[in-house]
Every structure is written in structure tokens, then in C-alpha cells.
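Enquirer: Mind folding the following:
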Amino acid sequence: MKVFVIGIGLIGGSFAIDIKAAFNEAVIYGVDKSEEHLDKAISLGLIDKKSNLEELDIADVVITAIPVDVTVKLLPEILDKINDECLVFDVGSTKEKLCQSVSEHPKRRNYLAAHPIAGTEFSGPQAAIANLYRGKTNIICEVEKTAFKLQEKGMEIFTRLGMRIRYMDPASHDKHIAYVSHLSHISSFMLGKTVIEKEKNERDIFDMAGSGFASTVRLAKSSPEMWAPIFKHNKANVIETLNEYIANLIQFKELMEEDNFVEIYKEMEDTNHIKAILKGIS
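Expert: Got it, this is the predicted structure:
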């Protein structure tokens, strides 16, 4: 099985590691705009060969793990180059614009719109880790538009990597993911910004910040190259979530100003229910 991974970073590199482990016959071809990334991926054993888009005609599987703004432009070109039996899937955090970009493409049947809910705050080939996807949810959109034989090929990969599958339409995916993923990244970036602007002494930040602060701003270490395009693609949904979040922050501030700590306690107590919902998620 010839697997082409376009974008050898955390996500693409982790797919490469796990597919090599799960499929003995797999040969991993790496495609990346950074020659340094490709060299690093070779040295780490993530990929077997360097490649380019012109060789996609020999691919059995193509995984695009690049920023969504690049994917939406490149996806039609990828479909132009592949053979009829090749499966192409992406891992982008937005789905509606990607699905629209190939809706009329002659090889739309070769594309599977996927979003594995997995990752860390780190980036680059050196961030790739084994078993990143084990036990994680993979959201599949518009599965009915992918050829059944190629659906099966994708599901075999996802199953062997230990993923749970959930199906969703692209618009619903983008709306829900704005709340549970995109908003948390914005909150983390802006908390980090607030602290950096206020605490000019970096040593004070390091010495005084506890584990709560560290875990809350962890996502602020994420790649802007990846996240700025996500916010752009999902702008309407992200703005809606921000309006609701800001309204809650303003309400909390007003309760503080009114010395209404009974209501503040109740707000926090009610929100503690999130512990039961998220039990078991690391």
C-alpha cells in the first residue's frame, strides 16, 4: 500500500507512524513544502521516501494534513492527479468549505472528508507520536458521496488505528466544533496575551504560574499557521461562540461588581457538571 502524506507535522507524521505499524506492507511517501521537514521525517523514520504531487498517480491513499486554507486550494489538484482506485482524505478542523470545493469534481467519489479529534499543542515532524489516534473520535462528513469500496479502505485504516467513528454533515460539524475546539483555542491565546502584556517580567510568570494556568494556556502554544486559517474558514460560527462566551464573562464580572458571590457559587456549581460529561478524556 503506497500512502502519500502531504504535510509531515504532528498530525501527518503521527498517521505515518501508526499506519507503518498497522500495515506491514505500507510504504510512506512524504510531501511537504519544507525540505527540512522531509529530511527530519526521514531521519526519524516517519516516512520511507520523499515525494511530490507529480507522483500522486501511484498512490493508494493520500492524506492531506496541511492548513485548511491550503487544503481547499490543493484538494481539486490532488483529485486531478490520483488514479481511480485511490482514497484521499483530509484531517482539517473545518469541513464545509472543503466539501464545497470538490462538490462538482469528477473524482469526488475518491474523497473522504474526515476530522480526527486528536492532537497536541506541538508541531513539526518531531512532534509526531505513536498511538495519537487510539480511542479518539474521527468525524466523517458526507460519507455517502465517497465510493463504497474507498469508504471501506478508509474505515480499515481508522479501525486499525483505534479510532471511534461518528458521522455528521459539514455544516453541523463546523458549528459544533467551534464550541468545543475553536473557542478553547481562542480563550487560551487571549489569556496568554493578557498575562504577557500585564506581567512584563517573564520570571514572575514562570515562578507564580501554577498548573492551572499552564493547562489553561497550553493551547496558546499551538501553530498560528494552522489556526488562523481555521478561524477564517469558520468565521461565522466562531463569532457566534465568542458572543455567547463574552456575554457569560460580562455576567460574571457584573456579579463580582454586585458582590453576588452566592450566584457566582451557583454558576460554578452548575458548571461542575462538565466533570461528568468529560470523564475519561485526557
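Enquirer: From now on I want contacts and neighbour counts done on CA atoms only, so please keep to that.
Expert: Will do.
Enquirer: what about Ala214, is that helix, strand or coil?
Expert: Put simply, Ala214 is helix when judged by DSSP: H, G, I helix; E, B strand; the rest coil.
Enquirer: Show me the contact partners of stretch 18-25.
Expert: The contact list for stretch 18-25 (CA atoms under 8 Å, 6 or more residues apart in numbering) reads 1, 26-28, 130-131, 157, 160-161.
Enquirer: For ChimeraX, what selects the buried ones among those?
Expert: Selection command for ChimeraX covering only the buried members of the contacts of stretch 18-25, criterion 16 or more other CA atoms under 10 Å:
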select :26,27,28,131,157,161
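Enquirer: Proceed likewise with the subsequent sequence, for comparison:
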Amino acid sequence: MKNIYIIGVGLIGGSLAIDIKKNNPEAIIHGISRKQATLDEALSLNLIDKKATLDDIENADLVIISIPVDATVKLLPSILDKISDSGLVVDAGSTKVDICKVVENHPKRRNFLAMHPIAGTEHSGPSAAIPNLFIGKTNIVCEVEKTTFKLQEKALKLFGDIGMRIRYMNPEAHDKHIAYMSHLSHISSFMLGKTVIEKEKNERDIFDMAGSGFASTVRLAKSSPEMWTPIFKQNKENVIETLKEYIDNLNQFKELMEKDDFEEVYNEMKNTNHIKQILNGIA
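Expert: You can find the predicted model right below:
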């Protein structure tokens, strides 16, 4: 895959560009963006070799779409219209049901591979791109059977070579599970940040007391609203379900404290400590 086009040269797209280029120095990385300033920055950071437009996609061996999921849904069919019979289009969206559905009957559906590399930071834009972001990270691939075997084989090797573990899942299961493992944590972080900011209006010293625990918990509140609002919209039903369960647990914890039942407060936290073993198994 020599001619690689990346639509959205930010954290994920830019980091993919770095690692793909490192493993495939002969590859030519083309950047596509609505904003020329983004492409200029990507060029200055050596994330891409050339600027490109959507009309150039007919020359692509591989197109990587790394833009907000609502934009992906709108753009994906026209990108598949332009791709050659030997080219492949992949996306890196955090939701998969709507993205897969919009091209389910497209005549070039076999040229599309739906995936979600579960990696990233709270930062965005070309300057957020970093090398080795994907080492040891999971890449969820959906509906792999709908992609031409030779194309999926090339893509999975490409992403495996930069360190990603491949896992297969249907779009519905992906969106349900990711609501718990990613989307809920972002909402929690945003709302914790909101709560503290509102309190800080009256108590100016509150941020002087912020330690590493607060910083790590609220870190995700620095994430891009432009990216996350469409994710919540596309995965609305699953996110609402997870929020309901989360709020129920918060209310239960609050009630235990109101009853001075700190033995049960202890038990709740002790039982939850089991997550250490679970996360150690993932790491």
C-alpha cells in the first residue's frame, strides 16, 4: 500500500501516519482536511508528504478516515464512489452501527473495512500526534466478512505491524460495550469538571487543592466536544442505558452515606477493587 490518504490528520490520523511511515518508508502519505491550516501544520510536522483533495482518492491504495463520526457517515459513501477496485477505505470511528449501515448496500462495500483503534489522548489536532500510540492497543474490526479478503489481509497486516491487537465484533456489540468502556468515562469526566468549575466560582482556592487524583480523573474533560457530541448522538440509546446504571450506583452510594452505613460504603469500594485484576489482565 504505497499511496495512503488520511482524511483528518489529527491525533489518530496523524499518529497512524507516523507509525505507518516508520514501518513503510516507501509509502507516500497524503493529507486531506477541510482546513488548509491543518494540512500546513501536518506538513510542517512531517506527518504527511503531500496535500490532497477528495478528488485524488481514485489514486489511493488505502484511505484512512479519522474525522468526527457524523462527518464520516455523510462522507463515506462518496469516498467509496471514488475508490478504485483495488483500493481500500477504513475508518477509525468510535461508533460503528451508523457507519456500517450507511454503506451496507453500496456497490463497493467490499472495499470498506470498519474499524476502531482504541487508543488516544485527551489532545487533538496534528500537534497531538505521537509515535507508537498503538503498541499493545486493541483494534476492533466489524463486519470483516464483508470486505474483500485480499484487501482486509493487507490492512490487518499493516495495523498489526504497528503494534495493534485485532479483535472482531459486530457493530451492535461494539457500540454497546464501548458505551461502558469509553463513552461513560468521558461523560463522567466532563461532568466532574463542570461540577468543580461551578463550585470554583465561589471558592477561588479550590484548584490550589487539586492533586494528581483530580487531574487524572478529569483529564478526559479536555477532549474535543466537536468529536464527542456526534459520538454521543450516534450511540444515544446505549449511552443513556449506561448513564442510568451509573446514576443508580451514585444514588445508592449517596444513600449509604446518608444512613451512616460506612461498613457498606467500605464493602462497595472493596468489591470494586477487583477491577485492578481485570485491568492488569488487559495491560
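Enquirer: so what number do they get for TM-score?
Expert: Overlay of the two chains. TM-score (TM-score structural alignment, normalised by the length of the first structure): 0.98; 282 aligned residues with a CA RMSD of 1.1 Å.
Enquirer: returning to that earlier point: among the contacts of stretch 18-25 of the first structure, which are located in helices?
Expert: Judged by DSSP state H, the contacts of stretch 18-25 of the first structure include 157, 160 as members of helices.
Enquirer: between the contacts of stretch 18-25 of the first structure, which is nearest His273 of the first structure?
Expert: His273 of the first structure lies nearest to Asn131 out of the contacts of stretch 18-25 of the first structure, by CA to CA, at 29.5 Å.
Enquirer: how close does the longest helix along the second structure sit to the first structure?
Expert: Ranked by residue count under DSSP H, the longest helix found in the second structure is helix 236-258. Mean deviation of helix 236-258 of the second structure relative to the first structure after superposition (mean CA distance after the TM-score superposition for the first structure): 0.3 Å.
Enquirer: I'd like the next helix or strand past that helix.
Expert: Next helix or strand after helix 236-258 of the second structure toward the C-terminus (DSSP states H and E): helix 262-272.
Enquirer: from the middle of its chain, how far away would that next one be?
Expert: 33 Å (CA atoms, centre = their mean, to the nearest Å).
Enquirer: what comes up buried for the next helix or strand after it?
Expert: Once helix 262-272 of the second structure ends, the next helix or strand along the chain (criterion: DSSP H and E) is helix 275-282. Applying a neighbour-count criterion of 16+ other CA under 10 Å, helix 275-282 of the second structure contains no buried positions.
Enquirer: By how much does helix 275-282 of the second structure deviate from the first structure on average?
Expert: Its matched residues in the first structure lie on average 2.1 Å from helix 275-282 of the second structure after superposition (mean CA distance after the TM-score superposition for the first structure).
Enquirer: Give me the helices and strands touching the longest helix of the second structure, please.
Expert: helix 184-200, helix 262-272 (3 or more CA pairs under 8 Å, 6 or more residues apart in numbering; DSSP states H and E).
Enquirer: Burial-wise, tell me which of the ones you listed comes out on top.
Expert: Each of those was scored by mean neighbour count; the highest is helix 184-200, a mean of 16, by mean count of other CA atoms under 10 Å.
Enquirer: Can you give the contact residues for that helix?
Expert: In contact with helix 184-200 of the second structure (CA under 8 Å, 6+ apart) are residues 206-207, 217-222, 239, 242-243.
Enquirer: Just the buried ones among the residues you listed, please.
Expert: For those, a neighbour count by 16+ other CA under 10 Å gives the buried set as 217-221, 239, 242-243.
Enquirer: which among the residues you listed gets closest to Arg109 of the second structure?
Expert: Val239 (28.1 Å).
Enquirer: now the strands for the stretch 1-150 of the first structure?
Expert: For the stretch 1-150 of the first structure, the strands defined by DSSP state E, counting those that start in this stretch cover 2-6, 27-31, 49-50, 61-64, 87-90, 111-116, 137-141.
Enquirer: ok so, going back, nearest to Lys97 of the first structure, of the contacts of stretch 18-25 of the first structure?
Expert: Lys97 of the first structure lies nearest to Ile157 out of those, by CA to CA, at 24.7 Å.
Enquirer: I'd like to check which residues are in contact with the aligned partner of the closest one in the second structure.
Expert: Counting by TM-score structural alignment, Ile157 of the first structure corresponds to Leu158 in the second structure. For Leu158 of the second structure, the contacting residues are Ile20, by CA under 8 Å, 6+ apart.
Enquirer: before we move on, the earlier item: now the longest helix of the second structure: buried residues?
Expert: The neighbour-count check on helix 236-258 of the second structure (16+ other CA under 10 Å) flags 238-239, 242-243, 253, 256 as buried.
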